[in-house]
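Kindly generate the corresponding structure for this input.
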Amino acid sequence: MKTVSFAVPCFNSASYMDACIESILKCGDDIEILIVDDGSTKDDTAEKADEWASRHPGIIKAIHKENGGHGSAVNAGLAEASGLYYKVVDSDDWLDEAAMHDIMKYLRKQVERESPTDLVIGNYVYEKVHEGKRTIMHYRNVFPEGREFGWEDVGHFSQSQYLLMHSVIYRTELLRDMNLQLPEHTFYVDNIFVYVPLPHVRTMYYRDVDMYRYYIGREDQSVNESVMMSRIDQQLRVTRIMIDSVRLPDDVPDKRLEHYMENYLSMMMCICSIFLRMQNTDESEDKREDIWMYLKNRNDALYRRIRRSVLNMGTNLPTAVGRRIGLTGYRVAQKIFKFN
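The predicted structure is shown next:
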């Protein structure tokens, strides 16, 4: 058995995928790298994937599929994964060699255990390459460091702290046993990936090392402000799936986890509201009301708590005043959630 299966979703990624793959190869010979070519047509991504596989047989595998979006590529990687653990690394990002040395040391020990740790967590770094800036997102105030722990040991997340796809390494069979499937042709599915499995997680391990380097700044990037506005329907779809996939608090085994997941969903509702407010059309106002009614109809108690939360009170006031507050909320949220 391989220790970790690293899935690298690639869509027209030829100009930057090499650096990503090279960084993963430094993790050792007991890994596999699944390069998922998601129907690339504009460059030689597919040929590069095959070249990498031919140069590293037994470690790198090229998977070619029709275009289905990021979630579809993650699904394809999970279906092929043979590692004890599953980690997604986007093709324009990379892993830190020194940090992964520490992480891999722990993961290798899990191969020998009867009950391996469910979720391994590391820090991630926003690399704003064009600005020469970086922001380290850590969890040292939230998780015990260097030992296995459960939800009862977790501290308080600040508003800027969320588990993202960048920071997590799930046990592969945990994802398979819960039949995790991400929707196709939809952006922002990383929120589902890092949210829906959490009630199935019983044991965790955290290393305070800067494991994942997240490139941010490309004009076509999904977290770019104008792109987020144009894809708001996909943000709404993902939020609905999250509402439907986990019923709070019934499906959650621990109060600390319940509180965290409620805050995460509150953040998703906030982002939906803010971007719909920014569009400033009758249609967008209807969509904003619809997403809130969707939550209300499925979980009225949760709706009332999230609607009254600090994040969402101001962004949903009616009329032009509410829209102005929504724009102010966007600038605050931009700082908190680090998009764009």
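
can we go C-alpha only for contacts and neighbour counts from here?
Noted.

Could you find the closest non-adjacent residue to residue 206?
Spatial nearest neighbour of residue 206, chain neighbours left out: residue 121 (4.7 Å); criterion: Cα to Cα, 6 or more residues apart in numbering.

Hmm, the one you found is touching residue 203, no?
No. Contact criterion Cα atoms under 8 Å: residue 121 and residue 203 do not qualify, at 11.1 Å.

List the residues that contact residue 86.
With contact taken as Cα atoms under 8 Å, 6 or more residues apart in numbering, residue 86 is in contact with 4-7, 78, 169-172.

redo that, cut-off 7 Å
Taking Cα atoms under 7 Å, 6 or more residues apart in numbering, we find residue 86 in contact with 4-6, 169-172.

Neighbour-wise, which one of those leads?
Of all the contacts of residue 86, the highest neighbour tally under other Cα atoms under 10 Å goes to residue 5, namely 28 neighbours.

Find the helix or strand that that one is a member of.
strand 2-10 (DSSP states H and E).

Outside of that strand itself, which residues are in contact with it?
Contacts of strand 2-10 (Cα under 7 Å, 6+ apart): 30-38, 70, 73-74, 77, 81-91, 107-108, 111.

ok, 8 Å please
17, 21, 24, 30-38, 40, 45, 70, 73-74, 77-78, 81-91, 107-108, 111.

circling back: and the contacts of residue 86, which two are furthest apart?
6 and 171 (12.0 Å; Cα to Cα).

that older thread, if you count what's nearby, which of residue 121 and residue 203 comes out ahead?
Using other Cα under 10 Å as the criterion, residue 121 and residue 203 rank with residue 121 on top: 25 against 15.

packing partners for the helix or strand where that one lies?
Per DSSP H and E, residue 121 falls inside strand 119-128. Here strand 119-128 touches strand 133-137, strand 168-171, strand 204-215, going by 3 or more Cα pairs under 8 Å, 6 or more residues apart in numbering; DSSP states H and E.

which other residues reach that strand?
Counting by Cα under 8 Å, 6+ apart, 103, 133-139, 166-171, 201, 203-217 sit against strand 119-128.

buried subset of the residues you listed?
For these, burial is judged from neighbour counts taken by 16 or more other Cα atoms under 10 Å, and it is met by 103, 137-139, 166-171, 201, 204-217.

Do a quick rundown of the strands in the stretch 1-150 of the chain.
2-10, 31-38, 60-65, 83-88, 94-95, 119-128, 133-137, 148-149 (DSSP state E, counting those that start in this stretch).

structure for this one too, so we can compare:
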Amino acid sequence: MNPNLAKYKISVIIPVYNTEKYIERCIKSILNQTHKNIEIILVDDGSTDNSGEICDFFKNEDSRIIVIHKQNGGAASARNSGLEIASGDYVAFVDSDDWLAEDMYAHLLECCVIQNAEIASMRYFITKEPNAVLPSTKLNIRKYTNDRIYYYLKCSFNAKELELSTCNKLYKRSLFNQLRFPSYQLSEDAYINFLLISKINTLVVSNKYGYFYFKNDASITHTKLTVKSFDLLLVCDQIIDSCRKMDDTSILDLAIAFRCKNCLSLLIRMINSDFDYEESYSKLSDYIAENLTLIMKSPMTRAQKWCCMLLTKSKRLFELAVRCTYQAYKKYR
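As a prediction, the model looks like this:
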């Protein structure tokens, strides 16, 4: 590690809620970072298992750890509580069932300092295996200045380069002086990143893997369609409103297409669930129909574009295609 970077302190904020099976692995992966100038803020968000006690145990083991115990308010509320006391030059966020490669923050910090960037991002690796190994890649680091917003929105269609999560990024802490996470239960990462990338001068994106995103059995429940699932459209609407003020049609078109993509995703989930969706279904399908020309020019995949076209031609055929595809997926997954 570059010794000149050791002076920079990183505040790592971890919302903790009922993850007693995984929190130790998460904490140890941060304590073992090659960059040692770190404070770890564990926010026990009203856990009902032993998560809070585990946090306190590690607090007594390492002076770099701070523990906050609070009533349950969701991940955004927990992150905001951590931001209130964070003292680092940079800030990072980690989910308590995930873990990090030992050089993740050293690499991100180097990207920020050398490239004079306010945000640096690297790739995460989705896994169900607790002993997973990160894929190796030929290192490629890209710097975005004037085109950073367009690039971010384009990546929202295919997150292979720049995932929308906050957990695989490092931020200058001063970015949060006047900003906090919105109080949505879902999808707040997409909007907070949009706001942050809109206000910075430089974004750096590395293709190196550094973050293990653990898809445990409990994560499956997050895919169940509920009323809160529609928070994503609220996020999309706020991004669209912000883009309208930029007077850039290419950026606005991407934002509208991003909403269409998420409308399609919700429609597909509706069909494969017991959700009472009749009124919402009409609104979402109408929005897609209104913007079909824009969709066809967007970065949406061929399959997504085909689904949108089919939806505008025949609701019955669209639903039949979705159900058949879903049944095949369940059979062969």
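
residues contacting residue 269 of the second structure?
Counting by Cα under 8 Å, 6+ apart, residue 269 of the second structure has contacts residue 225.

That one maps to what in the first structure?
Matched by TM-score structural alignment, residue 269 of the second structure corresponds to residue 275 in the first structure.

counterpart of residue 102 of the second structure in the first structure?
Match for residue 102 of the second structure (TM-score structural alignment): residue 97.

ok, now residue 228 of the second structure?
Per TM-score structural alignment, residue 228 of the second structure is aligned with residue 234.

Could you do residue 315 of the second structure as well?
By TM-score structural alignment, residue 315 of the second structure lines up with residue 319.

Now do that match against residue 326 of the first structure, distance only.
11 Å (Cα to Cα, to the nearest Å).

Those two: which is more packed in?
A direct count of neighbours by other Cα under 10 Å for residue 319 of the first structure and residue 326 places residue 326 higher, at 27 against 9.

show me the contacts for that one.
Taking Cα under 8 Å, 6+ apart, one finds 273-274, 277-278, 314-316 in contact with residue 326 of the first structure.

And those, which two are furthest apart?
278 and 314 (13.8 Å).

Please identify which of these two sits among more neighbours.
Counted by other Cα under 10 Å, residue 278 of the first structure and residue 314 do not tie: residue 314 has more neighbours, with 21 against 16.

where does the match of residue 269 of the second structure land in three-state SS?
Put simply, residue 275 of the first structure is helix when judged by DSSP: H, G, I helix; E, B strand; the rest coil.

Next one: the nearest residue to residue 135 of the second structure once chain neighbours are set aside relative to residue 257 of the second structure, how far apart?
Nearest-residue entry for residue 135 of the second structure: residue 209, 6.8 Å, with adjacent residues in sequence omitted and distances by Cα to Cα, 6+ apart. Going from residue 209 of the second structure to residue 257 of the second structure by Cα to Cα gives 28 Å.

and residue 265 of the second structure, that one's in a strand?
No. Residue 265 of the second structure sits outside any strand when classified using three-state DSSP, being helix.

and it, how far is that from residue 230 of the second structure?
Counting by Cα to Cα, the gap from residue 265 of the second structure to residue 230 of the second structure is 11 Å.

Tell me which of those two has more neighbours.
residue 230 (16 against 12).

What's the separation between the more buried one and residue 237 of the second structure?
11 Å.

Check residue 324 of the second structure too.
For residue 324 of the second structure relative to residue 237 of the second structure (Cα to Cα), the value is 31 Å.

These two: which is more packed in?
When residue 324 of the second structure is set against residue 237 and neighbours are counted by other Cα under 10 Å, the residue ahead is residue 237, at 17 against 10.

quick one: the more buried one is in a helix?
Yes. Assessed with three-state DSSP, residue 237 of the second structure lies in a helix.

So what does it match up with in the first structure?
Under the alignment (TM-score structural alignment), residue 237 of the second structure maps onto residue 243 of the first structure.

How about that match, nearest residue that isn't a chain neighbour?
residue 295 is the one closest to residue 243 of the first structure (Cα to Cα, 6+ apart), at 6.9 Å.

What is the end-to-end distance of stretch 9-17 of the first structure?
So stretch 9-17 of the first structure: terminal residues 10 Å apart, Cα to Cα.

residue range for it in the second structure?
Residue span in the second structure matched to stretch 9-17 of the first structure, by TM-score structural alignment: 15-23.

still on that earlier bit, dump the contacts of residue 326 of the first structure to JSON lines, plus distance to residue 258 of the first structure.
As requested, those are exported to JSON lines (distance: Cα to Cα, whole Å):
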{"residue": "273", "distance to residue 258 of the first structure": "22"}
{"residue": "274", "distance to residue 258 of the first structure": "24"}
{"residue": "277", "distance to residue 258 of the first structure": "28"}
{"residue": "278", "distance to residue 258 of the first structure": "30"}
{"residue": "314", "distance to residue 258 of the first structure": "24"}
{"residue": "315", "distance to residue 258 of the first structure": "23"}
{"residue": "316", "distance to residue 258 of the first structure": "24"}
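
which of these are buried?
Buried members of those, scored by 16+ other Cα under 10 Å, are 273-274, 277-278, 314-316.

With adjacent residues omitted, what lies nearest to the aligned partner of residue 68 of the second structure in the first structure?
Using TM-score structural alignment, the equivalent of residue 68 of the second structure in the first structure is residue 63. Once flanking residues are discounted, residue 63 of the first structure sits nearest to residue 36: 4.7 Å by Cα to Cα, 6+ apart.

The one you found: how many residues sit nearby?
Around residue 36 of the first structure there are 28 residues (other Cα under 10 Å).

list the contacts for the counterpart of it in the second structure?
For residue 36 of the first structure, the aligned position in the second structure is occupied by residue 43, per TM-score structural alignment. Residue 43 of the second structure sits next to 13-16, 67-70, 78-79, 81-82 when contact means Cα under 8 Å, 6+ apart.

what about the residue nearest to residue 135 of the first structure when sequence neighbours are not counted, distance to residue 24 of the first structure?
Of all residues not flanking residue 135 of the first structure in the chain, residue 126 sits nearest, at 5.0 Å (Cα to Cα, 6+ apart). In this view, residue 126 of the first structure and residue 24 of the first structure are 18 Å apart by Cα to Cα.

got it, and residue 272 of the first structure?
34 Å.

neighbour-wise, which of those two wins?
residue 272 (24 against 20).

My understanding was that the more buried one contacts residue 232; is that so?
Yes. The pair residue 272 of the first structure / residue 232 is scored as a contact, 7.1 Å apart, by Cα under 8 Å.

List the buried residues for stretch 36-55 of the second structure?
36-47, 51-52, 54-55.
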